[in-house]
Structure formats: structure tokens, C-alpha cells
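Visitor: Pasted the sequence and its predicted model underneath.
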Amino acid sequence: MNPSRRALLRSAGVGAAALALGGLVPQSAQASAPAGRAPRAGAASGRMTVPLDDVRHLRTWMAWPSNRSIWGSDLAGVQQDIALIARTVARFEPVVMCAADASAAAAARSRCGSTVTVISTIPVDDLWMRDSGAVFRRDGAGAVDAIGLNFNGWGNKQTHRKDENVARLIASRESLPFGTATFVGEGGSVETDGDGTLMATESSLVNKNRNPGLSRAQVEAKVLAAYGADKMLWVPGIKGQDITDDHIDVTSRFIRPGVVMVQVPPADRTDIWAKDARQQLTILSAATDARGRRLQVLKVDGPDTLRSDNPDFVDSYLNFHVANGAVITSQFGDRAKDAGARQGLAAAFPGREVVQLDVDRLMGGGGGIHCSTMQQPTAL
């Protein structure tokens, strides 16, 4: 992770988004519902919770990049990588690609092929579906709903007039109950084990560009309520050095309840991102989860060499997407470290095929495979 991940102010007219700081309520009843009450789906079931990524998926949602004012001359290469990710995920589960308009949809169909469903009824500004898309929850008894995290362009750093509506429109297309969270954040800012424990960087959530005037304790309570969880594990993170303010899903991921994986930098790395990764490793190695388990921490070594010298490049193996029967991750041309990451993920996800992709154009834009995808779980 070099010292700037997504270009900090590569914006095409900064949009404004209201900060929804009331209770999490169904979209249709925000004005009158009591604060803190979540949309419920299903009668006599337990609370709605966001499951771990490895549950069975109904489909994966993605977004097609077409905004040249955001991507400039990099657009064609980024489209190439998004199409590759979509085609790869479609080998394992259905993929729905949202495009800005009919012209963008036609381009997406041409690049993605017939295995990917492309729609223009949910227009997008950019490709980061993990952050703008709906977060799906379920209750274990057949009920599924969706929530929006009030996406505001990572603290109004990028235009998002279309992206701020994506979560609601996805829920509507799927005929799911929908509510908005009581905090501002992004899907990539929160990792869940599906068993009561979350982890996040303070820098991305306890931040005046998302949640002004809220303490860490207040943000924590709102995030736990939205995700149906009991305990938050915080790491400090880094503010102001990338557009996300240091999302957790680049460095640390839940593998299963009680087990996390952390990417560690080469020993000679001393930049702020390397220090951040080592700090995350130290904190999580000493942490217990909501069930009182001492976390088992699996380490993956980051690459020593890259094909790219882009200062915004994200060299993360852990920004992977778990699909039905597969783990889709990156490779960087460092044969030894690529192989080590592949072996580590195969051991962590037994029975799943580990597919490594060269998506350097996307990673040069400051995000990766997990950032560009959002899974929709099946009901059970």
C-alpha cells in the first residue's frame, strides 16, 4: 500500500448528501418511526444481521465505470478489469452490473459478455459497489432486508448524486424492505463475522466528514444496531491520505467467526500504510470477539515487488471477493508472494477455488475486487 490509495480529490463536482443521523427506519416511514428501530422482515424471527461474506449468495452486484471526468485516460483499462472481475465471478454465481445509462450499458455488455446481466435502471456515478450498494441482512428464518449507509462520496470527496440512490434502488428492484442506517459510512468500512463481531477503522467512521459531532461510542452504537452485532473492534486507521480514510477491507478481513486474516508488509517498509498494517495486526492479535473468543490471526505477506509504480496503487491480496465456491483475489507479478497468498487463502477457505487476477488498472485507482463487488445472500 503506497502512500495514497484512491486519488484523494479526483472529483467531478463534489455532490452534497444529507447526513442521516436519526434512527434506522424503513425508507417509507422515516419521518414517524422511532429512532433506532430497524426494518424487520419476517414475523417471529430474530434480529436482522449482516452475514459473513462466505454464506451462499443469490448474486453479486457490480457497477460499470463510464465517467471520464473521474477516470480520465485510465477509464478503458479500469473497464477492462471490471469486465474481467464480472466474467470471473459469473463463473460461480449470477452477476448484475449497473450502468449509468443505455450507452454505458451497451459498452458493459460488449466487454462483459453474455454471462453478466447489465442494467441501466440503477444509474451509477462510479464502480465502487461495495461502498454505494445495499448492505443485505437476514434473520435465519427466511427473511432478508437491505439497508443503505447514507453514502456521501467518502465525505463529499467525489460526485455521488447517482451513487447515493443505488442502495435504495437495488432494494426496490429486489422487492426487499429497505431502511437507512443512523450513521454515514460505506460497506468497505465495516467487516462482520456474522456472529456478533464487527471491525472497522476509526479514521473512516469517527470522522467529521461522515459523522460530525458523534463520539466513537455513539458511532459504535449506531453501527452495531444497523449490522445486528454486539461488539466492535476498532483500529485507529489513517485520515486524509486516501479517499476512503483507510477502509478496513484492504488490510484485515474476517475469515470466519473467531478468525481474522491480516496482510503484513515487508520488513523494510516503514511508510504510514505499513505502520498501519502492523498496528492492526497487534491490536487484533490481542482482541476477543463478542463470544469471548481470543481471535486467531492468520497472516498473509504483502508483495515485495509490483508491476506498477502508481502512488495510488493498492497492493492488497485481502481485498478479495468470496463467491459461491470461489475466492477471487489479485496477483501482482511477485511469484513467491502471489503463490503464498494463494496458498493462504486456499487454506483459509477450504473447498473454494482461489482465482487470482491481474487487475492492476483497478488497483491503481485505489481500490480492488472487494471494493467493486457486493454480495446478496440467499435467505437461508
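Guide: Yes, it's here.

Visitor: contacts, neighbours, all on C-alpha from now
Guide: Noted.

Visitor: Could you pull out the strands in the stretch 201-350 of the chain for me?
Guide: For the stretch 201-350 of the chain, applying DSSP state E, counting those that start in this stretch gives strands covering 231-235, 252-256, 259-264, 296-301, 321-323, 326-330.

Visitor: can you put these in TSV and add distance to Asp195?
Guide: Formatted as TSV, these follow (distance: least, C-alpha to C-alpha, whole Å):
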stretch	distance to Asp195
strand 231-235	10
strand 252-256	9
strand 259-264	11
strand 296-301	15
strand 321-323	17
strand 326-330	21
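
Visitor: Identify all contacting residues around the helix or strand harbouring Gln376.
Guide: Here Gln376 is covered by strand 374-377, with elements defined by DSSP states H and E. By C-alpha atoms under 8 Å, 6 or more residues apart in numbering, the list of residues contacting strand 374-377 from outside reads 51, 53, 55-62, 129-130, 133-136, 323.

Visitor: Which of those residues fall in strands?
Guide: Of these, the ones assigned to strands by DSSP state E are His57, Leu58, Arg59, Thr60, Trp61, Met62, Val135, Phe136, Ala323.

Visitor: Which one of the strands of the stretch 201-350 of the chain lies nearest to Ser69?
Guide: strand 326-330 (26.4 Å; C-alpha to C-alpha).

Visitor: those helices in the stretch 251-380 of the chain, which residues are they?
Guide: 272-285, 335-348, 360-363 (DSSP state H, counting those that start in this stretch).

Visitor: out of those, deepest packed?
Guide: helix 360-363 (a mean of 24; mean count of other C-alpha atoms under 10 Å).

Visitor: Packing partners of that helix?
Guide: helix 75-89 (3 or more C-alpha pairs under 8 Å, 6 or more residues apart in numbering; DSSP states H and E).

Visitor: Enumerate the positions of the helix it packs on that are buried.
Guide: For helix 75-89, burial by neighbour count (16 or more other C-alpha atoms under 10 Å) applies to 75, 78-89.

Visitor: The structure to be compared is supplied as follows:
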Amino acid sequence: MNSELEKFPKYYGFRMPGEWEPRRRTFIQWPVRDGENNRTNIWPDGVDEIKKIYSEVANAIAQFEEIVMIAPGKLYDEVRKYCGENVKIASYPIDDSWVRDNGPTFLLNEEQELAAVKWRFTSYGHKYETHYNDNKIPGHLAVEYDLPLFKSPLSIEGGAIHSDGQGTILTTESAILTSSRNSQFNKEEATELLKNYLGAENIVWLRTGLNGDLTDGHIDNVACFVKPGVILIQGCYDKDNPDYEIFQENLEILKNIKDRSSEMPYEIIEVEKPPIRYYNGQLLTLSYINFLPVEGGIILPIFGDDAFETDEKAIKLFTRIFPDRKIVTVNGTPICKGGGCVHCITQQMPLGKSL
């Protein structure tokens, strides 16, 4: 390539689409971090329970679109046993089960051609021991589906970014501008890199994510675009809740940005957060924002028990926001014990021209 600009997806007209745009398939990585071969066991109730939940999420998605489970070849029979025949299996070595974060971010251009971005995945700023195999997943999928792969010098995870599909990206400073991830870049430099690799014109930085979030505050627990011109944010109304001040600050930032396509302020919808919940002394980051839109449906985490009331409110709200989609609920609590939820364990590929 003859110029520095030609290294970037933006030069070729690629952009990060909104998650509501037509989709080809969704990926999940099978839970494998059981403590046997890894120093850190992230599943406090054991890996068997979480395998059941992952299979339930996969089969919920399979009602609407193709779902591909990425798993080591030696676990093929196990995945088939848990997931049944509706889930396709792609055999690659992996270290963990958060494909949103270590997998590629898929891009689309006006010709409906697909590309992928490989971020520099460091397992959340080197929080976990191994990430060698996870770091290779973007390359494997780019080869599998014959896609150009752009390699970014930024150390970020897919859960740290949300797109409106029209040139605006939501993110948090706490999950990107950390010394353990990107000490070599200042905010201005990180902003330009995000624009160039995501085909964006505007990066909206919230200061931080929610308390207890092991990712340092990914945006996919905080706020997201749900359609052009509309942002959904998790609201916190209890002044004694540690997330109250965070909510107030983030809400103020979002109220002061405009939709680039209409030059109008975004419509902001609030979904009440679940009650505070701890597990084995750990604050769980429960969030309805961590849902997954699929082709014709919404896979929505709910949390039960003391969250029954907010669960019901969330279901009614999502039904109103997405009147043409079927709302399918799944138990999000077991995934949250490991540090994420439905959005974190999935990664969507837009429709486009792909295999």
C-alpha cells in the first residue's frame, strides 16, 4: 500500500454497522476455562452449569439465524451433546468463551462487501493468564469466510464499542484508555484510530462503565444504539447505588450529542437496572443492555429472584421498542458470575457478501 491511510478500513468505505442491520450468522465460543489447564477458573459454580446456559443461548439464537459454536476439535462431541443439531460447530483452539471481545469486529461497505478488524486482544489488560488462541480467532474466521482482515494496534475488546451504523461510536474511557491496554496512545490518538478502523466520524466517550465490571467498564453494559437516532441506557435511580453517579454523568453526556444523519438530539430511553446483587462477595454487573438483537428477535437476559420486578419492566419495554421482534428471555445470572452476559458471549456477522 502506498499511503498510511490505505491501511485503514475507512479508506475503503467500510463501516461498523448497527446491530439491527440484516445478519448472516452469530458466533459463540464454548466454555473451556475450567481451572484444569488455566490458573484462573472464572466460573464459580463450575463449567458444567455454564455449558448448559451457553447451549440455551445458542439454541435461542438458532430459532432466528445461523449460529456457529467455536470449540476445540476434541470437544466436538461434547458440544453436539449439549447443543443438539441446530448449532453448527467450527473447530479451533480457544482459551476462553467471550467471542464478543476476542473475536473480529465485522464491517460492511456500500457494495455489501464484508471485512473484519482484529483488535490487539490482551485479555482485558493481561487480567487472565492465557489468550494466545483467542487472539487468533479473527484470523481463522477471516480465512474461513474469505474476508479482508485489518489489524489494529489498539488493545480493545468488542464489548467496548457500539455503533449506530451511521458514523457514531459509543465507548468508555475506562475500558480503552487504561495503562494496561493502551499506554502508548492518548485520547486523541485513540479517537483517530477508532474512526479509521470503524469507518466513523464521531466517537462519543463516556467516562466509565458500571461498578463490578471485570472488563473495566465495557459500553455493552451501559448504553447502546437500538435503532437510528435512539439510545437505550441502563438507568439507576437509587442514590445509594454505586452506579447512580455514573448513570447521571453518562446521561448528561448522551443528552448533549446529536444524531449525525438528522442533526437532532438522540431519543434516550432508560431501562431500570436490576437490584444490587453479590455472589461470593463479588458485585455482579447485571445489565439489560447486555442483550443480543437477532434476525427477527431479541435475546434478553433476565435475572429472577429480587430482580423479578425490573425483569418484567424490561420485557415490557423491549416489547415496545422492538414491536416486530420476538422477545426470548434467558437466565443471565450464571453468565454474569463469570463477568459478562448475552452480548458478551456472542459476535454477529452482518449479511453482506460472505460465505
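Guide: Arrived safely. Remember, it's a predicted structure, so these values are computed and weren't measured experimentally.

Visitor: returning to what we had before: can you tell me which of the strands of the stretch 201-350 of structure 1 is nearest to Asp245 of structure 1?
Guide: Per C-alpha to C-alpha, nearest to Asp245 of structure 1 of the strands of the stretch 201-350 of structure 1: strand 231-235, 12.4 Å.

Visitor: So what touches the closest one?
Guide: Strand 231-235 of structure 1 is contacted from outside by 196-202, 220, 224, 279-280, 283-284, 287, 289-290, using C-alpha under 8 Å, 6+ apart.

Visitor: Name only those of the residues you listed that count as buried.
Guide: 196-202, 220, 224, 279-280, 284, 287, 289-290.

Visitor: Pick out whichever of the residues you listed sits closest to Thr244 of structure 1.
Guide: Thr201 (10.4 Å).

Visitor: Residue in structure 2 paired with the closest one?
Guide: Thr201 of structure 1 maps onto Thr172 in structure 2, with residues paired by TM-score structural alignment.

Visitor: With adjacent residues omitted, what lies nearest to its match?
Guide: Leaving aside its chain neighbours, Thr172 of structure 2 sits nearest to Leu206 (4.6 Å; criterion: C-alpha to C-alpha, 6 or more residues apart in numbering).

Visitor: Just give me the match in structure 1 for that neighbour.
Guide: Match for Leu206 of structure 2 (TM-score structural alignment): Val235.

Visitor: next one: Val271 of structure 2
Guide: So Val271 of structure 2 corresponds to Val300, using TM-score structural alignment.

Visitor: what about its match, neighbour count?
Guide: If you count neighbours by other C-alpha atoms under 10 Å, Val300 of structure 1 ends up with 23.

Visitor: Pick out whichever of the buried ones among the contacts of strand 231-235 of structure 1 sits closest to Pro26 of structure 1.
Guide: The closest of those, once distances to Pro26 of structure 1 are taken by C-alpha to C-alpha, is Leu224, at 17.2 Å.

Visitor: rewinding a little: now the ones in strands among the contacts of strand 374-377 of structure 1: which count as buried?
Guide: His57, Leu58, Arg59, Thr60, Trp61, Met62, Val135, Phe136, Ala323.

Visitor: which residues does the residue nearest the centre of structure 2 contact?
Guide: In structure 2, the C-alpha nearest the mean C-alpha coordinate belongs to Gly159, at 3.5 Å (C-alpha atoms, centre = their mean). With contact set as C-alpha under 8 Å, 6+ apart, Gly159 of structure 2 has these partners: Arg100, Asp101, His218, Ile219, Asp220, His343, Cys344.

Visitor: What's it aligned with over in structure 1?
Guide: In structure 1, Gly159 of structure 2 lines up with Gly188, judged by TM-score structural alignment.

Visitor: Same question for that match, what's its three-state structure.
Guide: Taken by DSSP: H, G, I helix; E, B strand; the rest coil, the conformation at Gly188 of structure 1 corresponds to helix.

Visitor: measure it to Val124 of structure 1 for me?
Guide: For Gly188 of structure 1, the distance to Val124 of structure 1 equals 17 Å [C-alpha to C-alpha, to the nearest Å].

Visitor: again, but for Phe332 of structure 1
Guide: For Phe332 of structure 1, the distance to Val124 of structure 1 - C-alpha to C-alpha - is 29 Å.

Visitor: Over to Gln296 of structure 1?
Guide: 38 Å.

Visitor: For the two, indicate the residue with more neighbours.
Guide: With neighbours defined as other C-alpha under 10 Å, Gln296 of structure 1 and Val124 compare such that Val124 has more, 27 against 18.

Visitor: what does the more buried one align to in structure 2?
Guide: Using TM-score structural alignment, the partner of Val124 of structure 1 in structure 2 is Ile94.

Visitor: Over to Ala102 of structure 1?
Guide: Taking TM-score structural alignment, Ala102 of structure 1 has Gly73 as its aligned residue in structure 2.

Visitor: For Pro93 of structure 2, see how far away that match is.
Guide: The value you get for Gly73 of structure 2 to Pro93 of structure 2, if C-alpha to C-alpha is used, is 7 Å.
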